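K.L.:
After the sequence you'll find the predicted model.
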Amino acid sequence: MRVLDYLELEGRIRGGIATATRQQRKALDAVGVDVVESPWVGDGPLDAAKSALTGGPAFEEYDVAHCNLVGPGSVAVARHAKRNDIPLVLHSHVTAEDFGESFRFTEHVAPALRPYLRWFYSQADLVLCPSEYTKGVLREYPVVTPIEPVTNGVDTESLEGFESFREETRDRFDLDGMVVFCVGEVFERKGLTTFCEVAEATEYDFAWFGHYEEGAAAGEATRYWTNNPPENVTFTGWMDDKRAAFGAGDVYLFPTKDENQGIAALEAMACGKAVVLRDIPVFEEFFTDGEDCLKCETEAEFVEALDRLAANPDLRERLGENAKETAAEHSLERVGERLVEQYERLLERQSGTA
């Protein structure tokens, strides 16, 4: 089986979508699928257009088209797939709900994004999404195409050796004691204000490991907090190796307002870290309060949870061990098997054998 697994604007995209796509490709390779990463003949759309003008093909050959973004390149792939009876899978990493409060003006753009996403995802033979929660969001648009939840998974192999980064990273950023941390792009939808206000109410060292916008694209909260951080908060900027973050931190604090799943939280769990989450619907299907995490609703509850963990190392250890077991349920092996199952179903339907 030859599958296009396409991430439009690859090389510029950071964060969960890029991680999810890399993990898909790794999972598919492990189960023997021939993965094509770009749909274009040549080095990109320009070469593809030149090929088409001289009578050649513009698109590579593949049995299934799987797109991970929603821009013009993905639209072109979708149209090509429909014209040529190639099963089309569109992966919903983007919803209007999780687009808001990300960068400047996105909260204003998000409502207008909903009808576009409804149109785009409805072209697919199958929409994949990371959670039952996201499936419910898409049904409300409404997207009437078949939708199947498939976990983004967690690449435990990419985290191996994280412990060895501990002292170096803590020294680099002057971190001490029980370090409360977050990993990923810095913006308000991820709970930035809550993260900083909880820090102000405690004496623990806080660190947010991840890129943040400094120019015109930066949201108001991002500009404010990264320029005026509480004394005990460090914004590290982009980290070349995510293992440094998971090595340095002790308690993963993720007060996000909306997620489709939360890959970095799974990565923290795979590293055996105690995790403190905002109690939002998507986490109900994956994590259990008091077993593999602590869930909170208010800033006071977040502060109380951190104080409990600081005073009770045994609780931190127990939550971390249980979290490892939860993360194991999201292995890339399972991701690969689930993706192949969906592709094969589409191909069987196309051939009329199902």
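P.N.:
Yep, it's here. Residues are numbered from 1 along each chain as shown.
K.L.:
use CA for all of it now, contacts and neighbours both
P.N.:
OK.
K.L.:
Longest helix in the protein, by number of residues?
P.N.:
helix 332-351 (DSSP state H).
K.L.:
buried ones in it?
P.N.:
Residues of helix 332-351 classed as buried by neighbour count (16 or more other C-alpha atoms under 10 Å): 332, 333, 334, 335, 336, 338, 339, 340, 343, 346, 347.
K.L.:
Quick check: the farthest pair among those residues?
P.N.:
332 and 347 (22.4 Å; C-alpha to C-alpha).
K.L.:
What number of residues are in the vicinity of residue 32?
P.N.:
12 (other C-alpha atoms under 10 Å).
K.L.:
make that residue 165, sorry
P.N.:
17.
K.L.:
what would the buried residues of helix 332-351 look like in JSON lines with distance to residue 35?
P.N.:
Listed next are the buried residues of helix 332-351 as JSON lines, based on distance: C-alpha to C-alpha, whole Å:
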{"residue": "332", "distance to residue 35": "15"}
{"residue": "333", "distance to residue 35": "16"}
{"residue": "334", "distance to residue 35": "17"}
{"residue": "335", "distance to residue 35": "15"}
{"residue": "336", "distance to residue 35": "12"}
{"residue": "338", "distance to residue 35": "16"}
{"residue": "339", "distance to residue 35": "12"}
{"residue": "340", "distance to residue 35": "12"}
{"residue": "343", "distance to residue 35": "13"}
{"residue": "346", "distance to residue 35": "17"}
{"residue": "347", "distance to residue 35": "16"}
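K.L.:
Of those, just say which sits nearest to residue 171.
P.N.:
Distances from residue 171 to those, taken by C-alpha to C-alpha, are shortest for residue 332, at 33.1 Å.
K.L.:
Show me the helices in the stretch 201-350 of the chain, by range?
P.N.:
For the stretch 201-350 of the chain, the helices defined by DSSP state H, counting those that start in this stretch occupy 220-227, 243-248, 263-270, 281-284, 299-311, 313-328, 332-351.
K.L.:
Please look at residue 70 and residue 118 and confirm they touch.
P.N.:
No: the pair formed by residue 70 and residue 118 falls short of the contact definition of C-alpha atoms under 8 Å, at 11.0 Å.
K.L.:
Name the residues contacting each of the two.
P.N.:
The contact sets of residue 70 and residue 118 do not overlap (C-alpha atoms under 8 Å, 6 or more residues apart in numbering).
K.L.:
Identify all contacting residues around stretch 136-147.
P.N.:
95, 114-115, 118-119, 121-129, 135.
K.L.:
Show me which pair in the residues you listed is furthest apart.
P.N.:
114 and 125, at 19.4 Å, using C-alpha to C-alpha across the contacts of stretch 136-147.
K.L.:
next, the one to line up against it:
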Amino acid sequence: MPQRDRTEKSRLTVFHLVQPVEGGVARVVTDLVRAQAAAGVHPVVACPPGGTLADAAAGAGARVEAWTAERSPGPALAREVASVARLLRAVRPQLVHVHSAKAGLAGRLAVRGRVPTVFQPHAWSFDAVSGREARLALTWERYGTRWSTRTLCVSDSERRAGERAGIRARWSVIRNGIDPDRFAEDREGALRAAARAGLDLPEGTPLAVCVGRLCRQKGQDVLLRAWPEVAAAVPGARLVLVGDGPDGAALRAAAPPGVVFAGACEDVRPWLYAADAAVLPSRWEGMALAPLEAMACGRPVVLTEVSGARESLPPGGEHPAPVPPEDPRALAAPLVRLLADPGLAAGLGRSAAAHVRATGDVRRTADAVLGLYQELLTTHRPMTRKSTAR
């Protein structure tokens, strides 16, 4: 056998099954496979074509396989599960890592505990829907946990939400991280001045920035309802929404004066450096990346009380506390405070940057995930038909 073939067979192969293929989940997976490839692991990413993930994962060192799957469960599920099973037979991984609800459903049905399986919800599916859909999603999450060797949450609050929902899992918590080299702190204000000049923003303009997919989860509609109160209290203030998504047209139609839609940006850093504060008014999360990136750039953030929010913030109580979701007035108050006092915003931004650099390095996250893999590979016992029937 050629030396290269023997080397390939001796490497740990990790099979990542992913849907969706854009946004924070795609970023997390790309960061993981980049670190795994650098560590000598052979990462394989199976995902639907389109979106940003396939190209990004390939560029990070992963082998990418096409897995055609819809975003939500439906009549195509049996075909999607069969497709995962075929890919698993071809790849023969030592460990499977499934990301988000849909891939978690299809992947666990295909594997059924025969190899170590990590399920990472990236926010719970039952929080994203209501009524009958929420009940069905919760029923599946409770049932499907039997085929998760470990359920990996990105915040303690995400784990607690799963426990409160009655999911009896074997839990691990590894918080999300960002690349501190890419999101450098704006120590002297030079990056802010350059960003404002490049974006044609006058230096004295109070600016809030919201980075995220334009969709119900991210809550930009609540932010637009809050903005008139902010604009009345801080004359000349502007709000920029960075991103695109299914709710873009509706949000543009509802936007009050002083709101700018920047669209999808490959590099959001100029907007973060130009901002006085960043805001993410989410309805649900696991632990969002956008606030970590903003704080790493030296910007204070205004968040809603969702999973991962408090764990993202610096300790000590100086930073604005998360506010209730769906509450425009509560959201407006800390934005007014930060935009009206640039000195306060700058000071809180410096402490936020120090906090993220000490606790939110993605390299630490990736090392912890590899440590989890090694733990599971040494302790896993394949599930039998009898054990999965309990």
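P.N.:
Looks like it arrived, so ask away. Just so it is clear, the model here is predicted, and its values are computed rather than measured.
K.L.:
Got a TM-score for the pair?
P.N.:
Here the TM-score for the pair of chains, by TM-score structural alignment, normalised by the length of structure 1, is 0.79; 331 aligned residues with a C-alpha RMSD of 3.5 Å.
K.L.:
if we can go back for a sec, can you lay out the helices of the stretch 201-350 of structure 1 as CSV showing distance to residue 17 of structure 1?
P.N.:
As requested, these are exported to CSV (distance: least, C-alpha to C-alpha, whole Å):
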stretch, distance to residue 17 of structure 1
helix 220-227, 20
helix 243-248, 19
helix 263-270, 9
helix 281-284, 17
helix 299-311, 27
helix 313-328, 19
helix 332-351, 15
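K.L.:
I'd like to know which of those lies nearest to residue 66 of structure 1.
P.N.:
Residue 66 of structure 1 sits nearest to helix 332-351 of all the helices of the stretch 201-350 of structure 1, at 9.4 Å, using C-alpha to C-alpha.
K.L.:
Show the residue spans covered by the strands in structure 1.
P.N.:
Per DSSP state E, structure 1 carries strands over the ranges 2-6, 34-36, 64-67, 88-91, 126-129, 147-149, 179-183, 205-209, 233-237, 251-254, 274-278, 294-296.
K.L.:
Now do the third one: which elements does it pack against?
P.N.:
Same thing as strand 64-67 of structure 1. strand 2-6, helix 72-83, strand 88-91 (3 or more C-alpha pairs under 8 Å, 6 or more residues apart in numbering; DSSP states H and E).
K.L.:
Comparing those, which comes out most buried?
P.N.:
strand 88-91 (a mean of 25; mean count of other C-alpha atoms under 10 Å).
K.L.:
want to try JSON lines for the strands of structure 1, with distance to residue 156 of structure 1 as columns?
P.N.:
Putting the strands of structure 1 into JSON lines (distance: least, C-alpha to C-alpha, whole Å) gives the following:
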{"stretch": "strand 2-6", "distance to residue 156 of structure 1": "21"}
{"stretch": "strand 34-36", "distance to residue 156 of structure 1": "21"}
{"stretch": "strand 64-67", "distance to residue 156 of structure 1": "24"}
{"stretch": "strand 88-91", "distance to residue 156 of structure 1": "22"}
{"stretch": "strand 126-129", "distance to residue 156 of structure 1": "21"}
{"stretch": "strand 147-149", "distance to residue 156 of structure 1": "21"}
{"stretch": "strand 179-183", "distance to residue 156 of structure 1": "16"}
{"stretch": "strand 205-209", "distance to residue 156 of structure 1": "19"}
{"stretch": "strand 233-237", "distance to residue 156 of structure 1": "23"}
{"stretch": "strand 251-254", "distance to residue 156 of structure 1": "17"}
{"stretch": "strand 274-278", "distance to residue 156 of structure 1": "17"}
{"stretch": "strand 294-296", "distance to residue 156 of structure 1": "22"}
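K.L.:
closest one to residue 264 of structure 1 among these?
P.N.:
That would be strand 179-183 among these, by C-alpha to C-alpha, at 6.4 Å.
K.L.:
What is the mean deviation of the closest one from its aligned residues in structure 2?
P.N.:
Here the mean offset of strand 179-183 of structure 1 against structure 2 after fitting is 0.6 Å, by mean C-alpha distance after the TM-score superposition for structure 1.
K.L.:
didn't residue 330 of structure 1 look like it was pressed against residue 131?
P.N.:
No: using C-alpha under 8 Å as the test, residue 330 of structure 1 is too far from residue 131 to be in contact (12.0 Å).
K.L.:
any common contacting residues for the two?
P.N.:
Common contacts of residue 330 of structure 1 and residue 131, defined by C-alpha under 8 Å, 6+ apart, comprise residue 151.
K.L.:
which residues touch the counterpart of residue 311 of structure 2 in structure 1?
P.N.:
Matched across to structure 1, residue 311 of structure 2 falls on residue 285, judged by TM-score structural alignment. Applying C-alpha under 8 Å, 6+ apart, we find residue 285 of structure 1 in contact with 131, 132.
K.L.:
Looking at the helices and strands packed on strand 64-67 of structure 1, which is nearest to residue 106 of structure 1?
P.N.:
Here helix 72-83 is closest among these (C-alpha to C-alpha), at 18.8 Å.
K.L.:
what's the angle between the closest one and strand 2-6?
P.N.:
Taking axes from the mean of the first three to the mean of the last three C-alpha atoms, to 10 degrees, one finds helix 72-83 of structure 1 and strand 2-6 inclined to each other by 150 degrees.
K.L.:
Against which helices or strands is helix 72-83 of structure 1 packed?
P.N.:
Partner elements for helix 72-83 of structure 1 (3+ C-alpha pairs under 8 Å, 6+ apart): strand 64-67, strand 88-91.
K.L.:
can you redo those as CSV with distance to residue 110 of structure 1?
P.N.:
Shown next, in CSV, are these (distance: least, C-alpha to C-alpha, whole Å):
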stretch, distance to residue 110 of structure 1
strand 64-67, 21
strand 88-91, 18
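K.L.:
nearest to residue 175 of structure 1, of these?
P.N.:
Judged by C-alpha to C-alpha, the one of the helices and strands packed on helix 72-83 of structure 1 that comes nearest to residue 175 of structure 1 is strand 88-91, at 38.4 Å.
K.L.:
Can you check which part of structure 2 that closest one sits on?
P.N.:
Mapped onto structure 2 using TM-score structural alignment, strand 88-91 of structure 1 covers residues 117-120.
K.L.:
The matching stretch: average distance to aligned residues in structure 1?
P.N.:
Mean for stretch 117-120 of structure 2 is 0.7 Å (mean C-alpha distance after the TM-score superposition for structure 1).
K.L.:
where does that stretch sit relative to the chain's centre, distance-wise?
P.N.:
15 Å (C-alpha atoms, centre = their mean, to the nearest Å).
K.L.:
Perfect, I'm done here.
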